[in-house]
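[1] Everything below, folded, please.
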Amino acid sequence: MKQTAATALISIAILTLIGITGFLFIQNGASEEEERPAAAGEAKSRIQPAVFDGVGTIEEPSGTMNEAKLQFFLHEMTHSKVYAEDKWGEARPISQENIDRLLEVVEASDFKDRAYYRRTLEEWRDGDFVNAVDVHNKIWHLHGGTIGKATRLMTQEEEAAYIQAHFSQ
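    Okay, here's the model as predicted:
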């Protein structure tokens, strides 16, 4: 009897986990990108606004953006800076326009991690992306990530190839 109850409980837990993972997969758009492995990246890189030309601009009104949506935008923006074997979600540039837009949202919010988001975006605004792997993985973890953990910053060559593939028109 105890063994049957334990088996039933484990089965329910596994089905629940599968359901949650499926929901997150569908909610995040499930767009997988393949990356090639390479040597360790540089510690800093600079914003190159001319490359982005408004592609992937965040236009959602600040009053309608909840904290989870802000986290997804930040996570998607890190994709052009971090190496991960798999990446889920959109390719969204770390452009000055997107940084300013998200800073407006953060300033008008009462989000739990408001100071963290502000600090992250201010560093990016100043061209400092050393925190990109940590930002990616923190948000990835908050949303139950199991595939696609960032392992390092991309090299300049990898970043240029990513920008070319995703943001050039």
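
[2] contacts, neighbours, all on C-alpha from now
    Fine.

[3] after whichever helix or strand Ile18 is part of, next one along is what?
    Using DSSP states H and E, the element containing Ile18 is helix 2-27. As assigned by DSSP H and E, the chain's next helix or strand after helix 2-27 is strand 33-34.

[4] on that earlier part again, which positions in the helix holding Ile18 come out as buried?
    Neighbour counts over helix 2-27 (16 or more other CA atoms under 10 Å) mark Thr21 as buried.

[5] tell me what the helix or strand hosting Leu102 is packed against?
    When elements are assigned from DSSP H and E, Leu102 belongs to helix 96-107. Contacts defined by 3 or more CA pairs under 8 Å, 6 or more residues apart in numbering; DSSP states H and E place helix 96-107 against helix 114-125.

[6] Contacts for the helix it packs on next, please.
    Applying CA atoms under 8 Å, 6 or more residues apart in numbering, the contact partners of helix 114-125 are 94, 96, 99-100, 102-103, 106-107, 129, 131, 135.

[7] Most neighbours of all the residues you listed, which one?
    Ile94 (28 neighbours; other CA atoms under 10 Å).

[8] part of a helix, is it?
    No: using DSSP: H, G, I helix; E, B strand; the rest coil, the assignment for Ile94 is coil, not a helix.

[9] Could you tell me which residues make contact with the most centrally placed residue in the chain?
    What sits nearest the mean C-alpha location of the chain, by CA atoms, centre = their mean, is His75, with 1.4 Å. Contact analysis of His75 by CA under 8 Å, 6+ apart lists 135-136, 139-140.

[10] here's the other one to compare against:
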Amino acid sequence: MKKFRAAGSIIGILACIVGVYFYLSDDGGLKLSLKKNDPVSTKEAETKIEKSFETPVSSKVTADYETMNDEELIQEVHNMSHQKVEADKKWGSSEITADKVQKLYEVIKNKDFKKRSNKQMLLDILEPWTKKDFTNSVSAHNRVWSHQKGNIGKATRLLTPQEELEYIEKEFR
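    Prediction:
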């Protein structure tokens, strides 16, 4: 019986210590259990995204673009746009790199498409990307999404640099 009383006393003391901690801490003590990695600054996220963009890609990956049909090329651009935009649902992902953007642009520019408008849509999307300008990513995603008759997952905004970096790390690292 004495063992149970001693155990009960120890548990009671520990409960009091925990209670005092929660009472005195500004956040209710939740930081201890919920804290993940420290968030990166916008500048740090932008630097890491730039480094990711400049990462060389195997010529095998980009050589595959030459054998893709029109719809596969459209899907590749759609998958790449997911890295840059917020949408309720995203199916498919392909990392955006300088090598891939340049190769896609060249392949599309030199390919005969069944529909000239599809070729022009992709060139309009990719041309700014070849200059590291992704400000068109929401409209790019939604043009492709509409072309594919999407009804779930419309892009609503650009991701913040921190959100994009998180997406890159989750999907590609």
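
[11] how many other residues sit next to the counterpart of Gly127 of structure 1 in structure 2?
    Alignment note (TM-score structural alignment): Gly127 of structure 1 maps to Lys132 of structure 2. Using other CA under 10 Å, Lys132 of structure 2 is surrounded by 14 other residues.

[12] Report the mean deviation for the helix holding Leu102 of structure 1 after fitting onto structure 2.
    Helix 96-107 of structure 1 differs from its equivalent in structure 2 by a mean of 1.2 Å after superposition (mean CA distance after the TM-score superposition for structure 1).

[13] Which part of structure 2 matches that helix?
    The aligned range for helix 96-107 of structure 1 in structure 2 is 98-109, by TM-score structural alignment.

[14] what's in contact with that stretch?
    Counting by CA under 8 Å, 6+ apart, 53-57, 62, 65-66, 73, 119, 122-123, 126-127, 129-130 sit against stretch 98-109 of structure 2.

[15] Name the nearest of those residues relative to Glu171 of structure 2.
    Nearest to Glu171 of structure 2, judged by CA to CA, of the contacts of stretch 98-109 of structure 2 is Phe53 at 14.3 Å.

[16] I'd say the closest one and Thr97 touch.
    Yes: here Phe53 of structure 2 lies in contact with Thr97, judged by CA atoms under 8 Å, at a distance of 4.2 Å.

[17] Give me the more crowded residue out of the two.
    Thr97 (22 against 18).

[18] wait, what's in contact with that one?
    Thr97 of structure 2 makes contact with 52-57, according to CA under 8 Å, 6+ apart.

[19] and if we set it to 10 Å?
    By CA atoms under 10 Å, 6 or more residues apart in numbering, the residues touching Thr97 of structure 2 are 49-57, 80, 103, 129-130, 132.

[20] same check, this time on Glu44 of structure 2
    By CA under 10 Å, 6+ apart, the residues touching Glu44 of structure 2 are 50, 161-162, 165.

[21] Next, please give the residue ranges for the helices of structure 2.
    2-24, 30-34, 42-54, 59-63, 70-81, 98-110, 116-129, 137-147, 161-172 (DSSP state H).

[22] counterpart of the fifth one in structure 1, which residues?
    Counting by TM-score structural alignment, helix 70-81 of structure 2 pairs with residues 67-78 of structure 1.

[23] The matching stretch vs structure 2, average distance?
    Compared with structure 2 after fitting, stretch 67-78 of structure 1 deviates on average by 0.6 Å (mean CA distance after the TM-score superposition for structure 1).

[24] So which bits of that stretch are buried?
    Buried residues in stretch 67-78 of structure 1, counted by 16+ other CA under 10 Å: 67, 70-78.
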